[in-house]
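Asker: model the structure of this input:
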Amino acid sequence: MAAEAGSGSLIQVVSLLGAAVVAVPLFKRLGLGSVLGYLAAGLAIGPFGAGLFTDPQSILHTAELGVVMFLFVIGLEMRPSHLWNLRRSIFGLGSLQVVVCGALLTLVGVAFGFSWPVSFISAMGFVLTSTAIVMQLLGERGDLAAPRGQKIVAILLFEDLLIVPLLALVAFMAPPAVGEVAASAGARWTAVGMALAAIGALVAAGLWLLNPLFRVLANAKAREVMTAAALLVVLGAALLMQLGGLSMAMGAFLAGVLLSESTFRHQLEADIEPFRGLLLGLFFLGVGMSLDLAVVARNWPLIVSGVLALMAVKALCIYGVARLARSSHADALDRAVLMAQGGEFAFVLFAAALAARVIDPVVNANMTAIVVLSMALTPLTVLLHKRFARQTAVSMDGVEAVGEHTASVLIVGFGRVGQIASQGVLARGASLTIIDNDTQVIRDAQSYGFKVYYGDGSRPDVLHAAGAHAASAVLVCINDRAAATLIAEIAKEACPQARVLVRAFDREHAIELAHAGADFFVRETFESAMLLGREAVIATGASAEEADEVMAEVRRRDAGRFDLELAGGLFAGRALVLRNLADKAAPEDAAQAAH
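Answerer: As a prediction, this is how the structure comes out:
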């Protein structure tokens, strides 16, 4: 019997992993995103699909730890000073969005014929946006650190905080049980005191206990113990908040914030990341499994109309609040599409309301189905918005477009290569003009004292305005192979007096740049690889002079192969590579062949 039970559990584990491994890459390949892949996989293997699982709630309960760990990682990125800078977005923008959305969604519930208490609880459950889905989508498109992403994170944090007063409100709304006396005011104040004590204990541990603990463990040099300690911090903080009647996710977030200034921050993030990713994926699988298709089939007119009405009204509210807060049309529309769904904390609120008899089981089942469907639809709506939304002008807030300039050197693109390349020119004291077409890069550069202008380097008029007609050199340092080649061609034609110096990605790109007329180009990894190779030769016992001779020979052979390929002898060059490898015992013959 034990063997059969173990085999059954293993089948379920294999099913979960197999469904994720098949569905997620497939959905990402189709451009639908990993979240929708997890949801579809959960539906396929759940009680209303293949029936491999009959209790999705147990999986959701365990997988909530994925959301907990996600918020811990987010907390590590949120230094207290940064949170203080976001206070207006968290409490101002967040509260305004919650109040407006909550009021209008309550009216939607009343319009559907539900009582005011039921409409209010249903509305507030839908107001609580899915932190897991939104953070995952923001992370996939790299917007977590962007200003618009930070505003969304701030609103999500406020909504996560909101679950605490909402649960307390459910207790106040609960009708008194037969034969029981309603909870006294003293009991409620006791609950508030326990919550404050839990927060105080967590803050005290974060300030005076955690850093010394990790210092001792680091000195012990036990890698697995550091991982165990990271998990202990996350789960311990979540448990402490749960015992205090608060959200586990908020406990993990607070623990992350308290450790955000720690020297162990990056180590903790690396230790938690694998568990976070697996458990968050498991959470989405559980959400997919919990979609009760029987309930949807019985009440599909109410559920479908409820999903459409609630998502549409919430999106309109979010857009209106964002515009009222002076966000651009594009940012407001993006936020509305991204946050129009209900979230995982709605399940917690509905379960508490059901237990307190504020809502009945039918309303709970219908609202759960509505929230799950809204979560499943979000990746699709985001995809459709990305594909069909009208392209808007780039926000130029705090950014200056390039005007008439003269400069000794013009740099096009101010990423990691452009920043380093600019140092020599600045040290020489020569005049320098920098242009980039990424407004966020420009704003970031300003915080370090660089003046970067907005401009498209592939336009001759922009190059002329930036001073390329009088420059002695034009450095093309952008992270776009095709655009770099195009700019090299245009710059060479429009500014014949300037040397066109270009960052090349690889050998093939270098050949393209040579044909485009670039005066100088360097493969971005070539010189660093040559230096590493020299050190490797020295490590074999060679002297510095011998290493220089060996690397000079490598450089000469590479140049010979490049000349052959540039002349059109691509296959001859490849054949020469193979011959050189085969003739290592006779380098002189290979060298003669290269000539």
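
Asker: drop to CA atoms for contacts and neighbour counts, all remaining ones
Answerer: OK.

Asker: could you pull out the helices for the stretch 1-150 of the chain?
Answerer: Secondary structure of the stretch 1-150 of the chain, counting by DSSP state H, counting those that start in this stretch: helices at 2-29, 34-45, 56-77, 80-85, 87, 94-111, 116-127, 131-140, 147-173.

Asker: which one of those helices has the most crowded surroundings?
Answerer: Highest mean neighbour count of the helices of the stretch 1-150 of the chain: helix 34-45, a mean of 26 (counted as mean count of other Cα atoms under 10 Å).

Asker: picking that back up, tabulate the helices of the stretch 1-150 of the chain in a markdown table, adding columns for distance to residue 565.
Answerer: A markdown table is the format used below for the helices of the stretch 1-150 of the chain (distance: least, Cα to Cα, whole Å):
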| stretch | distance to residue 565 |
| --- | --- |
| helix 2-29 | 35 |
| helix 34-45 | 41 |
| helix 56-77 | 47 |
| helix 80-85 | 52 |
| helix 87 | 59 |
| helix 94-111 | 59 |
| helix 116-127 | 61 |
| helix 131-140 | 38 |
| helix 147-173 | 46 |
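
Asker: among these, which comes closest to residue 301?
Answerer: Of all the helices of the stretch 1-150 of the chain, helix 94-111 sits nearest to residue 301, with 14.6 Å by Cα to Cα.

Asker: now the closest one against helix 116-127, angle please.
Answerer: Orientation check (axes from the mean of the first three to the mean of the last three Cα atoms, to 10 degrees): helix 94-111 against helix 116-127 gives 130 degrees.

Asker: quick one: helix 94-111 to chain centroid distance?
Answerer: Its chain's average C-alpha position is 28 Å from that of helix 94-111, according to Cα atoms, centre = their mean, to the nearest Å.

Asker: can you name the next helix or strand after the helix or strand where residue 353 lies?
Answerer: Secondary structure from DSSP states H and E places residue 353 in helix 344-355. Note on helix 344-355: by DSSP H and E, the next helix or strand toward the C-terminus is helix 361-388.

Asker: would you do the same for the sequence below? I want to compare the two.
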Amino acid sequence: MGHDSAITELLALLGAAIVAATVFSRLGLGPILGYLVAGAVVGPWGLGIVSDPGRIAQVGEFGVVFLLFLIGIELKPARLWVMRRLVFGLGTAQLLFTGAALALLAWFLLDVTPSAAVVIGCGLALSSTAFGLQVLALRNQLSSHWGRASFSVLLMQDLAVVPLLAVVPLLGGGPHLTWTDLGLGLGRTALIVGGVILGGRLILRHALRLIAGSRSTEIFTGFALLLVLGVGWLMETAGLSMAMGAFLAGLLLADSEYRHQVEIDIQPFRGLLLGLFFMGVGMEIDLDGLWRHELLIAGILAVVLPLKTLVLAILARFWGLAPGEALRTALLLAQAGEFAFVLFAYASRNGVLPPALGAPLVSAVALGMALTPFMVALGDLVAPRLRGWSVPVDPPFTPSDEGDKAPVVIAGFGRVGETVARILIHLGVPCLAIDLNPENVYRGRRDGFRVYYGDASRPEILRAVGARQARLLVVTLDNATAVERTLETARRHFPALPVHVRARDASTSARLVGLGAALAVPETLESSLRLGAEAAKAGEADPEALAELLRTLRRDNYKGLVRELDPTS
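Answerer: Next comes the predicted model:
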């Protein structure tokens, strides 16, 4: 591809994505549908500006990888264990019942071999991880009952992709793979997964501490990317998907003090690459083929969407979800997903799937994914009208469950920040701290404090540690510029959050109050008060008069003391 052609494709992709995502978001349909339409327009079946959609989709798949990593980092192993009944119960039941029903229908209606019917049934039973999780994230529903049920089903489906791909050659009757080979392959996969978990537990935290010690945001971000892609590559060599490897990497970091900073660094890559992924899916829609196979494609959608919705809604009710929640879960996961593309292509190469069915199936899957926003909107319309008794399988996530929220957030965990934390903990007030110095983070966690690595001047970090729910932010950083940046960030993004800051002197204190600090404590003035008070006690001053004087001098951000000591006042 020439340089000019590459620039043309890039400009077309960016322009189409921005325009379509903006228009569809304003229409209330969400950006995902906009990306799909943009991909269909600029792809080979539309204007033909992008001639190789496979290359775009391949790059875009990294968006799914980063999405699974961020989901993993939010889901601590203990919570995953709590969800085991949903993952292995509801998820397995959905695959078995939906896959079997679709396989039987494919066998009778499409006149294919039993092996091809199994592949078609299993492929269409899989849902779109990218669509499902993105919709849940955009709606902030991952912590809801139906969000957790949907995630559990998607996770089980992703786990099932590996054995499904391994069985395809056997279904095709290929002599190059035996059941012994399959067993050895699964054993190799288990060894690599175990090795990654063990290695991650032993060296990952130390490696992050070493990298963080460089005090370079670029190096830390680069290491985060290396971690996600490296573990994903290891899992891919073991037969798992890169997305599952990234999910595993996220789980390894879920209890780490570095999780928030890593999460914030990865977020921009996820959003950009997911947009590319959805555009790649749009490019897979063969507009010419739609007219040639319109009845077959319409028939596939007419069977798959209602059947998956019905089966999953019944199963979700059986697993304890309320009627409305069960319907939302079923409608969100009614489409087939991105792994169906992989499974169908692999089955075609191994002679399991008839070539004539490949293109219609791919188009049906892509169109089903495009219909997801409308299915979700239907759930929003119908679900509130449904009522029924249910016992949730697991309690929903709340901020108190997450362990990363507290009434008081401390920015900076040096000598001042640690002192503030000790006072609060002694009085029974929950608090947590964030600091960019990995040694401060290590020392604090070693001593039992809740300290996380992160840049407090970034709104995403403050949001991640619960600044929106906190009652107070205490900024104890010893760098004046960092203090001002953090204060400005807090005032701009969390205007209702009071901020108390540490200041060098009276003039700095006055400037910080002018920037919006509720309280600015100057180190020099406070130390002078302490020394003056001790001197007064030594001189046998009246204790009540001394206490009243100290209260007066501290009142209104030390204005009384500033008038006496600061000649500029």
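
Asker: ok, which of the helices of the stretch 1-150 of structure 1 comes nearest residue 222 of structure 1?
Answerer: Among those, the nearest to residue 222 of structure 1 by Cα to Cα is helix 56-77 (22.1 Å).

Asker: contact partners of that closest one?
Answerer: The contact list for helix 56-77 of structure 1 (Cα atoms under 8 Å, 6 or more residues apart in numbering) reads 46-47, 131-132, 234, 238, 248-250, 252-260, 265, 269, 272-273, 275-283, 286-287, 289-290.

Asker: what is the orientation angle of that helix with helix 34-45?
Answerer: Here helix 56-77 of structure 1 points in a direction 170 degrees away from that of helix 34-45 (the same axes, to 10 degrees).

Asker: helices of the stretch 351-500 of structure 1, residue ranges please.
Answerer: According to DSSP H, counting those that start in this stretch, the stretch 351-500 of structure 1 carries its helices in the segments 361-388, 416-428, 439-446, 460-465, 481-494.

Asker: mean deviation of the longest one from structure 2?
Answerer: Once the two are superposed, helix 361-388 of structure 1 sits an average of 1.4 Å from its aligned residues in structure 2 (mean Cα distance after the TM-score superposition for structure 1).

Asker: now that helix: buried residues?
Answerer: By 16 or more other Cα atoms under 10 Å, the buried positions in helix 361-388 of structure 1 come out as 363-364, 366-383.

Asker: just how off-centre is that helix within its chain?
Answerer: Counting by Cα atoms, centre = their mean, helix 361-388 of structure 1 comes out at 21 Å from the chain centroid.

Asker: the strands in the stretch 401-550 of structure 1, which residues?
Answerer: With strands called from DSSP state E, counting those that start in this stretch, the stretch 401-550 of structure 1 shows them at 409-412, 432-436, 452-454, 473-476, 499-504, 520-523.

Asker: the longest one corresponds to what range in structure 2?
Answerer: Equivalent residues of strand 499-504 of structure 1 are lacking entirely in structure 2, counting by TM-score structural alignment.

Asker: mind giving me the packing neighbours of that strand?
Answerer: Packed against strand 499-504 of structure 1 by the contact rule (3 or more Cα pairs under 8 Å, 6 or more residues apart in numbering; DSSP states H and E) you find strand 473-476, helix 481-494, helix 507-516, strand 520-523.

Asker: counting by contacts, list what the third one packs against.
Answerer: For helix 507-516 of structure 1, the contact count by 3+ Cα pairs under 8 Å, 6+ apart identifies helix 481-494, strand 499-504, strand 520-523, helix 544-566 as packing neighbours.

Asker: and residue 217 of structure 1, what's its match in structure 2?
Answerer: In structure 2, residue 217 of structure 1 lines up with residue 211, judged by TM-score structural alignment.

Asker: which residue is the nearest non-sequential neighbour of its match?
Answerer: Excluding the flanking residues, the one nearest residue 211 of structure 2 by Cα to Cα, 6 or more residues apart in numbering is residue 220, at 6.1 Å.

Asker: check residue 330 of structure 1 too.
Answerer: Looking at residue 330 of structure 1 with Cα to Cα, 6+ apart, the closest residue is residue 392, at 6.6 Å.

Asker: what does residue 115 of structure 2 give?
Answerer: Closest residue to residue 115 of structure 2 apart from its sequence neighbours, by Cα to Cα, 6+ apart: residue 171 at 5.6 Å.

Asker: got it, and residue 29 of structure 2?
Answerer: Residue nearest to residue 29 of structure 2 in three dimensions, not counting chain neighbours: residue 373, with 6.4 Å by Cα to Cα, 6+ apart.

Asker: show me what that neighbour aligns to in structure 1.
Answerer: Residue 373 of structure 2 maps onto residue 379 in structure 1, by TM-score structural alignment.

Asker: before we move on, the earlier item: need the helices of the stretch 351-500 of structure 1 in CSV with distance to residue 294 of structure 1, can you?
Answerer: Output for these, formatted as CSV (distance: least, Cα to Cα, whole Å):
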stretch, distance to residue 294 of structure 1
helix 361-388, 10
helix 416-428, 55
helix 439-446, 48
helix 460-465, 61
helix 481-494, 53
